[in-house]
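Trainee: Any chance you can model this:
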Amino acid sequence: MIILKLTGGLGNQIFQYAYARFIQEMYNEPLFFDTTAYKKYKIRNFSLFNLNISKEIQDIQFSGLNKYDFVRLKIHQKIYRAYQRFYKLTFERDATGERNFLKYSRKGLYFTFDRQYYSSIKVDKRIKCIYGYFQSERYFENIKNEIKTELKVITKPSEKAQFYLNEILSSNAIGVSIRCGEDYINSHLNVCSKEYYYKGMEIIASKVKNPVFYIFSDNINVVKEFYNFKYPVKFIDNLPDYESLRLLYSCKHFVIANSSFSWAGAYLSDNEQKIIVAPSKWYKNSLRNPDIYLKSMILVEV
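Mentor: Now for the predicted structure:
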């Protein structure tokens, strides 16, 4: 049995799901979702069931997991999270390292919030648990075609979303993802300036005929007030996360923020000639860049 502890917004859920599917392929065992974090986590919603995910996956309540094992896994997760935070603060490093990942993996606990890719080993444990972000295509590269199919939105679009979708599909649509919510501005993630987006749009406009820029943001009102775009733009607002995801990956080219959601939107695009502009740095104070970057990305200095 494989249990995926889910946390974070839709972008993080997508990375977690993709890695869990890789682990499921490794073991050929049932996969269960643990979504209990969303009972208290009100900032983001659990949205994976709006995607074309495997129909065989069920909630942890149907796993038959006994109370003792459930509590044991929760304790392991809390201990790991506390250790990881302590390690980062004490040693001023942004990763606990592959050795630590392997130590946990040998117990059937695939735990890591590190920003680097680590190889996964197969172990003889009755219960396997996945907890972390796993933000790199390298984790699921050998099943990426299946993953791209399973991560497409299947929930019927609203009338408003369908209107946007028709527009996007009939134009040279460029998805521009701008993060400017308080959780971004006041954190180590705040690396993308207005100039970054202006430069990214210039790069796309120099390579694409008749581009139409669609702006996606977690605070669209801030973008409308403080950004002065050189090119005409259209704003996508007041839609659920999965609706925005579908519109984003339906665009042909991308200027992404350093966010898992905008990464996923660009990654899921079916345009084989897509241009993806990304910031040269993903975190403010990183000693090294994470493994989230794709080789095809055009990096703009930030």
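Trainee: use CA for all of it now, contacts and neighbours both
Mentor: OK.
Trainee: Verify the contact between Asp59 and Pro30 for me.
Mentor: No: Asp59 lies out of contact with Pro30 (C-alpha atoms under 8 Å); the separation is 10.9 Å.
Trainee: Name the residues contacting each of those two.
Mentor: With C-alpha atoms under 8 Å, 6 or more residues apart in numbering applied, the contact sets of Asp59 and Pro30 do not overlap.
Trainee: does the closest residue in space to Leu73 that isn't next to it in sequence sit in a helix or strand, and which one?
Mentor: Excluding the flanking residues, the one nearest Leu73 by C-alpha to C-alpha, 6 or more residues apart in numbering is Cys129, at 7.6 Å. Element membership for Cys129 (DSSP states H and E) is strand 128-132.
Trainee: which residues touch that strand?
Mentor: 1-6, 16, 20, 73, 77, 108-113.
Trainee: ok, then the element right after that strand?
Mentor: In the C-terminal direction, the helix or strand that comes right after strand 128-132 (DSSP H and E) is helix 144-150.
Trainee: Pull the distance from that next one to the chain's centre.
Mentor: Put simply, helix 144-150 sits 14 Å off its chain's centre (C-alpha atoms, centre = their mean, to the nearest Å).
Trainee: Can you give me the buried ones in the helix or strand just after that helix?
Mentor: Going down the chain from helix 144-150, the next helix or strand is helix 159-169, by DSSP H and E. For helix 159-169, burial by neighbour count (16 or more other C-alpha atoms under 10 Å) applies to Ala161, Tyr164, Leu165, Ile168.
Trainee: The residue lying closest to the last one once chain neighbours are set aside: neighbour count?
Mentor: Spelled out, that is Ile168. Taking C-alpha to C-alpha, 6+ apart, and ignoring the residues beside it in sequence, Ile168 has Cys251 as its nearest neighbour in space, at 6.2 Å. By other C-alpha atoms under 10 Å, 28 other residues sit near Cys251.
Trainee: Cys251 reaches Glu167, doesn't it?
Mentor: No: between Cys251 and Glu167 there is no contact under C-alpha under 8 Å: 10.0 Å.
Trainee: the helices in the stretch 151-300 of the chain, which residues?
Mentor: According to DSSP state H, counting those that start in this stretch, the stretch 151-300 of the chain carries its helices in the segments 159-169, 182-185, 194-207, 220-226, 241-249, 260-267.
Trainee: just so I know, which of those lies nearest Asn50?
Mentor: Asn50 lies closest to helix 241-249 among the helices of the stretch 151-300 of the chain, at 6.8 Å (C-alpha to C-alpha).
Trainee: what's that closest one packed up against?
Mentor: Under the contact criterion of 3 or more C-alpha pairs under 8 Å, 6 or more residues apart in numbering; DSSP states H and E, helix 241-249 touches helix 159-169, helix 260-267.
Trainee: One more, please, to line up against the first structure:
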Amino acid sequence: MKIVNFKGGLGNQIFFYLMCLYLKESCPKNKIYGNYNSKLLCDHNGLEIQNIFDIELPPETIWSKLVTIFARGASRFIKGVKADDNRFRLNAIYYDGWWQDKKYFLNHIAYLKFREVKLDKTNDKLLRTIQTTNSVSLHIRRGDYLLPKYKKLYGDICTLQYYQSAIHIIEDKMDEPYYFIFSNDIKWVKKNIHLKHAVFVENNTGSNSYIDMFLMSWCKANIIANSSFSYWGAKLNVHQHQIVVYPKKWNQIQTPDLFPNEWYGI
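Mentor: As a prediction, the model looks like this:
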């Protein structure tokens, strides 16, 4: 038995699901379960990955919940019961990390396919414009990243200077780029970033927020934030050779091994 703990928003849930596939492949004799604690999933839109992608999540049973409680407590005294990002063990029972490392998911990304996305008139028009222009998604995450509990870890990385440098790279490599700007602080973006051709995408909120990721995946280039949401918007891109610019520094502690060599790091 192996149990993967799910937490956070959609971008992180993708990493957890892919870890389940990694464990299933690496330990075929073990049954894989998920731990879906609503308290760990409430900051965003709850557990939503199974509604957005054509996947089936590992089950959660009363037995797996009891084993989770045991594993959390026993991990303080018994080595090997729990695995995390710093102590990965294939013989562990409970997996509680973020799993932001290419080695855990590169062989399984093909399993991630969006379910049929029903677009309203606004998003349908956006998608058609994205498909017919030299479209560039630009993701700016502020909002929760400005809260004290997150700012020390994720703040002061994707600065205005970062975006200006990223835009310079794009404009050096693309003719007439057309920017589609995604942010949880559009007001700040409009005040600080001025582009010739730009659309501010601000109509997808709440349970429809995932449509932003879907639209990002159709752009011909991506400027991402230090955010798993825009990372997957770029990684799941439908174009085989799109241009991607990313921050070399992912957080204030470490930068995981996530980025293809052909992406441009700043």
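Trainee: Put one on top of the other, what's the TM-score?
Mentor: Aligned and superposed, the two chains score 0.84 in TM-score terms (TM-score structural alignment, normalised by the length of structure 2); 257 aligned residues with a C-alpha RMSD of 2.7 Å.
Trainee: Counterpart of the residue nearest to Leu73 of structure 1 over in structure 2?
Mentor: In structure 2, the residue matched to Cys129 of structure 1 (TM-score structural alignment) is Tyr94.
Trainee: Relative to Leu66 of structure 2, how far out is that match?
Mentor: The gap separating Tyr94 of structure 2 from Leu66 of structure 2 is 12 Å, by C-alpha to C-alpha, to the nearest Å.
Trainee: ok, now Trp232 of structure 2?
Mentor: Trp232 of structure 2 is 33 Å from Leu66 of structure 2, by C-alpha to C-alpha.
Trainee: The two: which is more packed in?
Mentor: Trp232 (20 against 10).
Trainee: Against Leu10 of structure 2, how distant is that one?
Mentor: If you go by C-alpha to C-alpha, the gap between Trp232 of structure 2 and Leu10 of structure 2 works out to 9 Å.
Trainee: and Ala82 of structure 1, what does it touch?
Mentor: Taking C-alpha under 8 Å, 6+ apart, we find Ala82 of structure 1 in contact with no residue.
Trainee: Looks to me like it is in a helix.
Mentor: Yes: counting by DSSP: H, G, I helix; E, B strand; the rest coil, Ala82 of structure 1 falls inside a helix.
Trainee: Return the set of buried residues in stretch 230-249 of structure 2.
Mentor: Neighbour-count burial for stretch 230-249 of structure 2, counted by 16+ other C-alpha under 10 Å, picks out 230-237, 242-249.
Trainee: residues in structure 1 matched by it, start to end?
Mentor: Using TM-score structural alignment, stretch 230-249 of structure 2 pairs with 262-281 in structure 1.
Trainee: give the contact list for Leu245 of structure 1.
Mentor: Val153, Phe261, Ala264, Gly265.
Trainee: Mind telling me what the first one corresponds to in structure 2?
Mentor: With the correspondence set by TM-score structural alignment, Val153 of structure 1 lines up against Phe114 in structure 2.
Trainee: give me every residue that touches the closest residue to that match other than its chain neighbours.
Mentor: In this structure, Phe114 of structure 2 finds its nearest non-sequential neighbour in Phe53, 4.4 Å apart by C-alpha to C-alpha, 6+ apart. Neighbouring residues of Phe53 of structure 2 by C-alpha under 8 Å, 6+ apart: Leu112, Lys113, Phe114, Arg115.
Trainee: can you rerun that using 6 Å?
Mentor: Contacts for Phe53 of structure 2 (C-alpha atoms under 6 Å, 6 or more residues apart in numbering) come out as Lys113, Phe114, Arg115.
Trainee: could I get those residues as TSV with distance to Leu47 of structure 2 and neighbour count?
Mentor: TSV is the format used below for these (distance: C-alpha to C-alpha, whole Å; neighbours: other C-alpha atoms under 10 Å):
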residue	distance to Leu47 of structure 2	neighbour count
Lys113	17	12
Phe114	16	15
Arg115	16	12
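Trainee: Check those residues against Tyr163 of structure 2 and report the nearest one.
Mentor: Phe114 (28.3 Å).
Trainee: what's the distance between that closest one and Leu236 of structure 2?
Mentor: Relative to Leu236 of structure 2, and taking C-alpha to C-alpha, Phe114 of structure 2 is found at 10 Å.
Trainee: any idea what Leu169 of structure 1 aligns with in structure 2?
Mentor: Checking with TM-score structural alignment, Leu169 of structure 1 has Gln131 as its match.
Trainee: can you check Met297 of structure 1 too?
Mentor: When structure 2 is aligned by TM-score structural alignment, Met297 of structure 1 is paired with Trp263.
Trainee: give the contact list for the residue nearest to that match when sequence neighbours are not counted.
Mentor: Distances taken as C-alpha to C-alpha, 6+ apart put Val244 closest to Trp263 of structure 2, at 5.1 Å, once the chain neighbours are dropped. Shown in contact with Val244 of structure 2 (C-alpha under 6 Å, 6+ apart): Ala221, Asn222, Ile223, Trp263.
Trainee: Kindly supply the ChimeraX command isolating those of these that are buried.
Mentor: Provided next is the ChimeraX selection string for whichever of these are buried by 16+ other C-alpha under 10 Å:
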select :221,222,223
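Trainee: what's around Gln100 of structure 2, how many residues?
Mentor: Neighbour tally, Gln100 of structure 2, other C-alpha under 10 Å: 19.
Trainee: quick one: it from Ile62 of structure 2, how far?
Mentor: 28 Å.
Trainee: same question, Tyr22 of structure 2
Mentor: Tyr22 of structure 2 sits at a distance of 24 Å from Ile62 of structure 2 (criterion: C-alpha to C-alpha).
Trainee: who's more crowded, those two?
Mentor: Between Tyr22 of structure 2 and Ile62, counted using other C-alpha under 10 Å, Tyr22 has the larger neighbour count: 18 against 8.
Trainee: contacting residues around the host helix or strand of that one?
Mentor: Assigned by DSSP H and E, Tyr22 of structure 2 belongs to helix 10-26. Applying C-alpha under 6 Å, 6+ apart, the external contacts of helix 10-26 of structure 2 come out as Tyr104, Phe105, Ser228, Phe229.
Trainee: ok, residues contacting the helix or strand following it?
Mentor: Sequence-wise, the next helix or strand downstream of helix 10-26 of structure 2 (DSSP H and E) is strand 32-35. Contacts to strand 32-35 of structure 2, defined as C-alpha under 6 Å, 6+ apart, come from residues Lys2, Ile3, Val4, Asn5, Phe6, Pro58, Pro59, Glu60.
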